[in-house]
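Trainee: Below is the structure, and that's it, no one-letter string:
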């Protein structure tokens, strides 16, 4: 029985993580045809197609996902062996985390806190929109994605959504703007509001509340980043509609105050993973720890 050619496997591994044959060929200083030949030889050896083309993009087949899981394990073990034998200290294990751009930075930090400062762990953090993050998770370029809603699951893509926490949503503003406060309807009628963008579930909940109250508040800004909403609230651009965890430090210092909780509106926090034969071992304790009471 012929042995597996690990050069072929490494070329496949590189393309699978890049998702682009041209980019990988340039990085490896190979021609595209030579790289394609190496991958085709691996496919012939394994007896399965490892990629399918969708436009210009290469998507892993089911066999490709299995092969990539094994390749990740094989090459990670090789790196650990080098670290050990070359006395470079304990091998570092990477955790690749994607976080929705509109998600609270404070919540993301709370999720990652158990791993912060560990000499054996490297955290790679990416932010973006839900579509690009879920694509990266599906292509195994991320280990977990933090979202504010569960991911759709079907027979082709088996996402697992673990609910970590749920927070109420409030009107938050400067003490100078809010003064003695007031009733919710009065605050919304008198002050402009800083809102997340229309595709946000939080935004749709706020608009439904305004409909029930018969209000059409003035919009000061629509923002796709919770950190920017926090800065705009501190600059007194209006009342921000957000979970208090986003402005924990400002509330503690008195720079901002929580005017009113918005009835019936909550922000969920979910850790989304992909069913894998070889999940990142750092994830289990991290997800279970974040799901414990009092994480926020």
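Mentor: Perfect, I can see it now. The shown structure was predicted, so the numbers you read here are calculated from the model rather than taken from an experiment.
Trainee: From here on, just use CA atoms for contacts and neighbour counts.
Mentor: Noted.
Trainee: Give the buried residues for the helix or strand harbouring residue 71.
Mentor: Residue 71 belongs to helix 62-85 when elements are defined using DSSP states H and E. Within helix 62-85, the residues that count as buried by 16 or more other CA atoms under 10 Å are 63, 64, 65, 66, 67, 68, 69, 70, 71, 72, 76, 80.
Trainee: Same question for stretch 17-27.
Mentor: Applying a neighbour-count criterion of 16+ other CA under 10 Å, one finds 17, 19, 21, 22, 24, 25 buried in stretch 17-27.
Trainee: got a list of what the first one touches?
Mentor: It refers to residue 17. By CA atoms under 8 Å, 6 or more residues apart in numbering, the contact set of residue 17 is 139, 140, 141.
Trainee: mind running it again at 10 Å?
Mentor: Neighbouring residues of residue 17 by CA atoms under 10 Å, 6 or more residues apart in numbering: 24, 60, 68, 72, 136, 139, 140, 141, 142.
Trainee: again, but for the fourth one
Mentor: For residue 22, the contacting residues are 15, 28, 30, 31, 32, 33, 35, 56, taking CA under 10 Å, 6+ apart as the criterion.
Trainee: element containing it?
Mentor: Element membership of residue 22 [criterion: DSSP H and E] is helix 21-28.
Trainee: rewinding a little: so how do I select the buried members of the contacts of residue 22 in ChimeraX?
Mentor: The buried subset of the contacts of residue 22, as determined by 16+ other CA under 10 Å, is captured in ChimeraX by this line:
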select :15,35
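Trainee: Any figure for the gap between the closest residue to residue 223 other than its chain neighbours and residue 176?
Mentor: Nearest non-adjacent residue to residue 223, counting by CA to CA, 6 or more residues apart in numbering: residue 196, 4.9 Å away. Residue 196 sits 23 Å away from residue 176, going by CA to CA, to the nearest Å.
Trainee: then this one, side by side with the first:
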């Protein structure tokens, strides 16, 4: 499309809404405050429009239910699966999961690109996104490790035995990491951190290969019992991980979101 055509369309839109959308900035132009507001709304409109072919095709083949969930960096994927379990048997379900930074996921939720965000913390009180949250679970943290490292003696001496074991830890993207550090410090344990992982599933794989012991929420540990090379070292007293479901006023009305939030 020619630049002249675009300029004419912008002027026509400005005339229609009664506000200037662009302003000069050096040798180029930038969005005004009104322009930014229109851009955000237009982005939402284009997103809805892009879904029309997909939703029309789905309607032609049978009823479907779309659920878009954002998984914040640091959240245990095994735990996320457990929290989504109540809706996974929904007839015609189309589940879409995205990983990302919490701030970005909240922005997408506010723009209705997502229906729900699972995170290890609620939205900040000073957030401009006007989102709400429900605490879904406060899960105890268990410790697992490779059979070669988790001896009967190490189990009996837990948690003090952690001072003698290599530890695989989540990165500081996860809220659990800071709580884990404080918990170990309160016990007087100087941790031997030999690896840090953003992905909890990847962390468990490295542990299963003998690299070290690692913390996992009780909610996610249920899926580890089938990994024969991993063994329970101990259960933490006073160390928990909280998971929140974050939603917008619009997505709160989604039937599957309400089922997950139990509201």
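Mentor: That came through, no problem. Keep in mind the model is a prediction, meaning the values are calculated, not measured.
Trainee: sorry, back to before: which residue of residue 196 and residue 176 of the first structure possesses the greater neighbour count?
Mentor: residue 196 (23 against 11; other CA atoms under 10 Å).
Trainee: The more buried one pairs with which position in the second structure?
Mentor: Using TM-score structural alignment, the equivalent of residue 196 of the first structure in the second structure is residue 170.
Trainee: could you list every residue that touches that match?
Mentor: By CA under 10 Å, 6+ apart, the residues touching residue 170 of the second structure are 74-76, 176-178, 180, 195-200, 203, 214-216.
Trainee: Show me the residues you listed that map onto helices.
Mentor: Counted as lying in helices by DSSP state H, out of these, are 176, 177, 178, 180, 200, 203.
Trainee: Now do the helices in the first structure.
Mentor: Using DSSP H, helices in the first structure cover 6-18, 21-28, 32-46, 62-85, 105-112, 130-138, 175-178, 184-190, 201-213, 226-234, 248-253, 282-290.
Trainee: Include distance to residue 275 of the first structure when you put those into JSON lines, please.
Mentor: Below are the helices of the first structure laid out as JSON lines (distance: least, CA to CA, whole Å):
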{"stretch": "helix 6-18", "distance to residue 275 of the first structure": "17"}
{"stretch": "helix 21-28", "distance to residue 275 of the first structure": "26"}
{"stretch": "helix 32-46", "distance to residue 275 of the first structure": "22"}
{"stretch": "helix 62-85", "distance to residue 275 of the first structure": "11"}
{"stretch": "helix 105-112", "distance to residue 275 of the first structure": "20"}
{"stretch": "helix 130-138", "distance to residue 275 of the first structure": "10"}
{"stretch": "helix 175-178", "distance to residue 275 of the first structure": "47"}
{"stretch": "helix 184-190", "distance to residue 275 of the first structure": "44"}
{"stretch": "helix 201-213", "distance to residue 275 of the first structure": "26"}
{"stretch": "helix 226-234", "distance to residue 275 of the first structure": "29"}
{"stretch": "helix 248-253", "distance to residue 275 of the first structure": "34"}
{"stretch": "helix 282-290", "distance to residue 275 of the first structure": "12"}
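Trainee: Ok, which of these comes nearest residue 159 of the first structure?
Mentor: Closest approach to residue 159 of the first structure among the helices of the first structure (CA to CA): helix 130-138, 8.5 Å.
Trainee: Provide the aligned range in the second structure for the closest one.
Mentor: Counting by TM-score structural alignment, helix 130-138 of the first structure lines up with residues 102-110 of the second structure.
Trainee: Next, count neighbours for the residue nearest to residue 108 of the second structure when sequence neighbours are not counted.
Mentor: Leaving aside its sequence neighbours, residue 108 of the second structure sits nearest to residue 114 (CA to CA, 6+ apart; 5.9 Å). Residue 114 of the second structure has 22 neighbours, counted by other CA under 10 Å.
Trainee: same check, this time on residue 9 of the first structure
Mentor: Here the number of neighbours of residue 9 of the first structure (other CA under 10 Å) works out to 21.
Trainee: try the one 4 residues further on
Mentor: Residue 13 of the first structure: 21 surrounding residues under other CA under 10 Å.
Trainee: That one touches residue 66, doesn't it?
Mentor: No: applying CA atoms under 10 Å, one finds residue 13 of the first structure not in contact with residue 66, separated by 11.4 Å.
Trainee: Next, show the common contact partners of those two.
Mentor: With CA under 10 Å, 6+ apart as the test, residue 13 of the first structure and residue 66 both reach residue 72.
Trainee: Quick check: closest non-adjacent residue to residue 102 of the second structure.
Mentor: Using CA to CA, 6+ apart and skipping residues adjacent in sequence, the residue nearest residue 102 of the second structure is residue 72, 5.2 Å away.
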